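**Q** Okay, predicted coordinates and the sequence, questions at the end:
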Amino acid sequence: MKIVSLPPNAPVLMEATRAIGYSLETALADIIDNSITANSTKIDIYFFPIGSPYVAIIDNGAGMDQDELINAMRYGSKNPLDTRATADLGRFGLGLKTASMSQCRKLSVISGKDGIVTGAQWDLDFIATTDDWSLKLLDEDEIKACPHIDEIFINSSGTMVLWQELDRLKVGEFNFDESMGKYMDRVREHLSLVFHRYLSGEAGLKKIRISINKISLESIDPFLTGKSTQVMDEESININGQKIVVSPYILPHISMLSETEINILGGKEGLRKQQGFYVYRNKRLLVWGTWFRLMRQGELSKLARVRVDIPNSLDYLWTLDIKKSVAVPPEVVRRNLAPIIEKLAGRSKRTWTYRGKKETEDSKVHVWDRIKTREGGIVYEINRDYPLIEVLREMGESEKSAIEQLLIQIERGLPLNQLYVDLTSDERVLNEKEVSKADLMPLLKQLFTGCRSEQERKEMVRRLSITEPFDQYLEWLYEFIQEGN
């Protein structure tokens, strides 16, 4: 048997890997992964669209010497099957190169360690002329000509990743200056979500500052922890001695959220599209807004979100892709997640349909009745046994008939289609307002006026204690009774 060494053609492979499918924001997230792995606490991103445009990412991490830098510039610098440090956010040893080259034709990496600054560069146009894996090692003058290089020399250690000749970003753009502003907004939102746990610095995790053109990013917490989010019991799944932690959340009802909070939770696609699992690898968000086909995305489950924390030691089970934007749970995990989301979906439904109260609970008297018809449809009717409506029965026949016709018209005129549109568009429906004492007292007076005996008064108190909205304000009901009304 004869063996032939067949290395890939450099220009062809490097051009081909540019089409892996990175967006600008996912490419930058991949570079930041490397900075975090290098123990950085400060990461600055610079967008410069004028003249010779560039994007620079500078960190204050451990830095690299020349040998380490050359290895880092190698395609496939680390075997994905190797055991990694628990805080390592890398995977294939390709991210620095594939992410960068997806956006630019010239990648320079300048790194300082132990007071020595070194630089290396991949230049696709130069490689096309040499037809080889020709990595440029930058001399001192070339390094000093790089923008923002002073920040590397000032810090005792750190690395700058510099993208130049941004051909992919310029495609189809008539005004690159303006389009860069749009890119920055998209990047800011993406990074604020993906690295929100690092930006907020949760327990056991070092806080990191990330800025874009000197403006610091704010953490976007997809669970609104610390608000009135319901936190369900945390569960663990053990696989091959490694632990996956599952933390279910139910977001507050939309009526309890501000416009800013709704935008944070839903973004442009709305709350419905963002429900589901939020998978984190070493606290870095990988995938979100999916139920992995374990449940459908529905209106009544739109408040349900599940945080899943996986260690990098289980990467091989989750079929993690190069961009770290796709992760599929293995069957053993899917089996354990199914009962969790079943409980979660029920809780979300109750929270969404009636601000946490069960509409179908028979022990309560509601204004509206939900009735299932013989044909399998749903009809909403005003409850004729509601105490305030019963009072109207004491009127004359003509008045009672007019009231009944009014109730029927209200039922028939209920704008169900428009209500559905309003509720699913994440607009705040403001009908559910808190009842004031001044509103409730005249109603109580009217209801008790018709009670002719003490027994009737006691029966009215019993009924009102399970009737909306009086059941929510029992202290006012008992105060009314004690005052002898």
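**A** Noted; the coordinates are in hand.

**Q** rest of the way, CA atoms for contacts and neighbours
**A** OK.

**Q** So what's the residue count around Pro339?
**A** When counting by other CA atoms under 10 Å, one arrives at 11 neighbours for Pro339.

**Q** In terms of secondary structure, what does the helix or strand that contains it contact?
**A** Using DSSP states H and E, Pro339 falls within helix 331-354. Other elements packing on helix 331-354 under the criterion 3 or more CA pairs under 8 Å, 6 or more residues apart in numbering; DSSP states H and E are strand 242-250, strand 304-310.

**Q** To Asp123, which of those lies closest?
**A** strand 304-310 (36.6 Å; CA to CA).

**Q** which other residues reach the closest one?
**A** Strand 304-310 is contacted by residues 223, 243-251, 275-283, 344-345, 348 when judged by CA atoms under 8 Å, 6 or more residues apart in numbering.

**Q** Can you flag the buried ones in those?
**A** 223, 244-251, 275-283, 344-345, 348 (16 or more other CA atoms under 10 Å).

**Q** looking at this, Asp82 is in a strand?
**A** No - per DSSP: H, G, I helix; E, B strand; the rest coil, Asp82 lies outside any strand segment and is coil.

**Q** Of the helices and strands packed on helix 331-354, give the one that comes closest to Tyr22.
**A** strand 304-310 (22.9 Å).

**Q** relative to strand 242-250, how tilted is that closest one?
**A** 160 degrees (axes from the mean of the first three to the mean of the last three CA atoms, to 10 degrees).

**Q** So which residues of the stretch 151-300 of the chain form helices?
**A** With helices called from DSSP state H, counting those that start in this stretch, the stretch 151-300 of the chain shows them at 167-170, 176-194, 196-200, 259-266, 271-274.

**Q** Present those as TSV; the columns should include distance to Ile371 and mean neighbour count.
**A** Shown next, in TSV, are the helices of the stretch 151-300 of the chain (distance: least, CA to CA, whole Å; neighbours: other CA atoms under 10 Å):
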stretch	distance to Ile371	mean neighbour count
helix 167-170	56	16
helix 176-194	42	17
helix 196-200	45	22
helix 259-266	32	17
helix 271-274	26	21
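
**Q** Reformat those helices as a markdown table; add distance to His148.
**A** What follows is these, written out as a markdown table (distance: least, CA to CA, whole Å):
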| stretch | distance to His148 |
| --- | --- |
| helix 167-170 | 21 |
| helix 176-194 | 19 |
| helix 196-200 | 23 |
| helix 259-266 | 33 |
| helix 271-274 | 38 |
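
**Q** put this beside the first:
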Amino acid sequence: MRLPPLAPDIVRSLRGLGYSAGSAAADLVDNSLAAGARRIHVDFEWAQAPRVVFRDDGRGMDRDELISAMRLGSDPRADRNPGDLGRFGLGLKTASFSQASSLVVVSKADGQQACAARWNLDRIDAASDWELEVGCPDELGLAGDLPIGPTGTAVIWENLDILLGHDGTIDKLYGTAEIVARHLGMTFHRFIESDRAQISVNEIEVAPWDPLALHAAEQVFSEVLEPAHIALRGSILPSPDGLDEEEMRRLAGPNEFLEQQGFYVYREDRLIVGGGWLGIGRSTQSWRLDKKYNLARLSVDLDNSQDVAWSIDVRKSTAVPPSNLRVELYRFASRVRRKAASRVELAGTPSSAAQSTSGPIPIWVLKGNGGVNFQLNRRHPLVARLRQGCVDPGALRSLLDAIERTAPRHGPNPAPRPLDAVAAARQFQIESDLGRLVRTVYVNARKAAGLSPEAARARLMEHPPMRQHEEMVVLLVENIEKELRVDL
């Protein structure tokens, strides 16, 4: 069947829209879900010729519907049924051509014979003729190798010139399959978790990955923006310090903590944007990825009537917040960011470990050896932090040894009495605890409550321990304020 010809530059543009293998696969899964599929199989096959096959148990299409589906484009402004994951009527073609030069679709509707259609860009280029091959599967050389049930559709990518490149290997094909599986697990995690769909890649069930980790979140924020009825949710993840390696890897996600912080925009429960700050920020400078916000993740839920307002692109992988909502998004995200930053700061201090015990962790420990020796507690969280960030462990050990050699002693050599040394150790602990308390209260007053430096200091001095150590508190506040001037 011949369709109206397309200029070569249009054909090339279909292949240059910036799809990754994961986003291209997600576009095809959208079509399956829109067709009512519950089971979706994705198979990366390395046989006589590598190919990728998508199969589903959806409603399927008859011949006329298949030909219509193979045409390019629909009106993106047209009203869509609630829950419809489609957008431009281009996804099947653009996603497929972004990875392969040949696209085959086989489909079977209820009570109909299976039908097939193929676009082959190499053939089109050679013949300068935009011709769609249509027929039964046998006529297109697809006899018997595509198991489709009473209804369903199979999409086949052949000639994987972009997905594999010119030097593609079996390792690259199966490596791509793993990447695609992780991407689908993130993009469709709500569908998988709610049992609306089961997705497998090479016969292995895709595991859902919820970026907000609501089952484990330390704190959850929620709000609805009216009149658009856009649901916002913020999550403070648990600190990795208390997780084992497997839990931490699972929580971090496909791209690790730094890349996964920020907003997750959903359209009809399908993930559109996976992380980042959507260009939100102070005045003309948008927020950047920063490790102190690694525990901050936020979701924005849209329906498909807001596609134009949010500039949803053809790949369904980018979104731009409308100008009239940016202030509200900034306000909501600022709350989550502040909480995440304070949580990271708290986790990075000895207080988090000390709070798990019945009292403060001593920096000095007593050792009897013909007298009483005071030695550094090598397990103290402060020492542990120094070790983690140390580029020269030998130098650090030498420093700790030197400190211990000059520690107070009680024995044959004149030295302060043990009681004096204990008092010194206690004073050190007081100063450490006070520093953490000052930082927590003052930073919260400045950032979360938005108080001026003067008002924040006044609130700080309402605490009795602060008044008892006023000179030390003043010095600490001066240093903290210098840091805040850089951050605010």
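**A** Happy to help now that I have it. Nothing here was measured: the structure is a model prediction, and the numbers come from that model.

**Q** coming back round to it: looking at the helices and strands packed on helix 331-354 of the first structure, which is nearest to Gly21 of the first structure?
**A** That would be strand 304-310 among those, by CA to CA, at 24.1 Å.

**Q** against the second structure, where does the closest one fall?
**A** Under TM-score structural alignment, the counterpart of strand 304-310 of the first structure in the second structure spans residues 296-302.

**Q** now stretch 372-381 of the first structure
**A** So stretch 372-381 of the first structure sits over no part of the second structure, by TM-score structural alignment.

**Q** Show residues contacting stretch 342-362 of the first structure.
**A** 248-250, 252-254, 300-304, 366, 370.

**Q** The same query, at a cut-off of 10 Å, please.
**A** For stretch 342-362 of the first structure, contacts defined as CA atoms under 10 Å, 6 or more residues apart in numbering pick out 230, 232, 248-256, 276, 294-295, 298-306, 341, 364-366, 368-370, 423, 432, 466.

**Q** Are any of the residues you listed buried, and if so which?
**A** For these, a burial check counting by 16+ other CA under 10 Å picks out 230, 232, 248-255, 276, 299-306, 341, 364-366, 466.

**Q** picking that back up, give me the mean deviation of the match of strand 304-310 of the first structure from the first structure.
**A** Following superposition, stretch 296-302 of the second structure is found to deviate from the first structure by 0.7 Å on average (mean CA distance after the TM-score superposition for the first structure).

**Q** distance between that stretch and the chain's centre?
**A** Taking CA atoms, centre = their mean, to the nearest Å, one finds the center of stretch 296-302 of the second structure at 11 Å from the center of the full chain.

**Q** same question, stretch 241-248 of the second structure
**A** 17 Å.

**Q** In the first structure, which residue range corresponds to that stretch?
**A** The aligned range for stretch 241-248 of the second structure is 255-262, by TM-score structural alignment.

**Q** ok, now stretch 88-101 of the second structure?
**A** Under the criterion TM-score structural alignment, stretch 88-101 of the second structure matches residues 92-105.

**Q** buried ones in that stretch?
**A** 92-105.

**Q** which residue lines up with Arg272 of the first structure in the second structure?
**A** Under the alignment (TM-score structural alignment), Arg272 of the first structure maps onto Leu258.

**Q** residues in contact with that match?
**A** By CA under 10 Å, 6+ apart, the contact list for Leu258 of the second structure reads Ala252, Gly275, Gly276, Leu289, Asp290, Lys291, Lys292, Tyr293, Asn294, Leu295, Ala296.

**Q** With Glu381 of the first structure instead?
**A** Contacts of Glu381 of the first structure by CA under 10 Å, 6+ apart are Val367, Trp368, Asp369, Arg370, Ile371, Leu407, Ile408, Ile410, Glu411, Arg412, Leu414.

**Q** Going by distance to Ala27 of the first structure, which of the residues you listed wins?
**A** For the contacts of Glu381 of the first structure, the nearest to Ala27 of the first structure is Leu414 (49.7 Å; CA to CA).

**Q** how long is the match of stretch 241-248 of the second structure end to end?
**A** Distance between the two ends of stretch 255-262 of the first structure: 10 Å, counting by CA to CA, to the nearest Å.

**Q** Could you do stretch 225-241 of the second structure as well?
**A** 35 Å.

**Q** what about Gln482 of the first structure, distance to Val287 of the first structure?
**A** 58 Å.

**Q** So which of these two has more stuff around it?
**A** Val287 (19 against 9).

**Q** Give me the most central residue, the second structure.
**A** Against the mean C-alpha coordinate of the second structure, by CA atoms, centre = their mean, the closest residue is Gln260 at 3.1 Å.

**Q** which residue sits closest to that one, ignoring its sequence neighbours?
**A** Counting by CA to CA, 6 or more residues apart in numbering, Gly275 is the residue found nearest to Gln260 of the second structure once chain neighbours are left out, at 4.8 Å.

**Q** on that earlier part again, the helices and strands packed on helix 331-354 of the first structure into TSV, with extra columns for distance to Gly158 of the first structure?
**A** As requested, these are exported to TSV (distance: least, CA to CA, whole Å):
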stretch	distance to Gly158 of the first structure
strand 242-250	33
strand 304-310	28
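
**Q** Of all these, which one comes closest to Arg168 of the first structure?
**A** strand 304-310 (33.2 Å).
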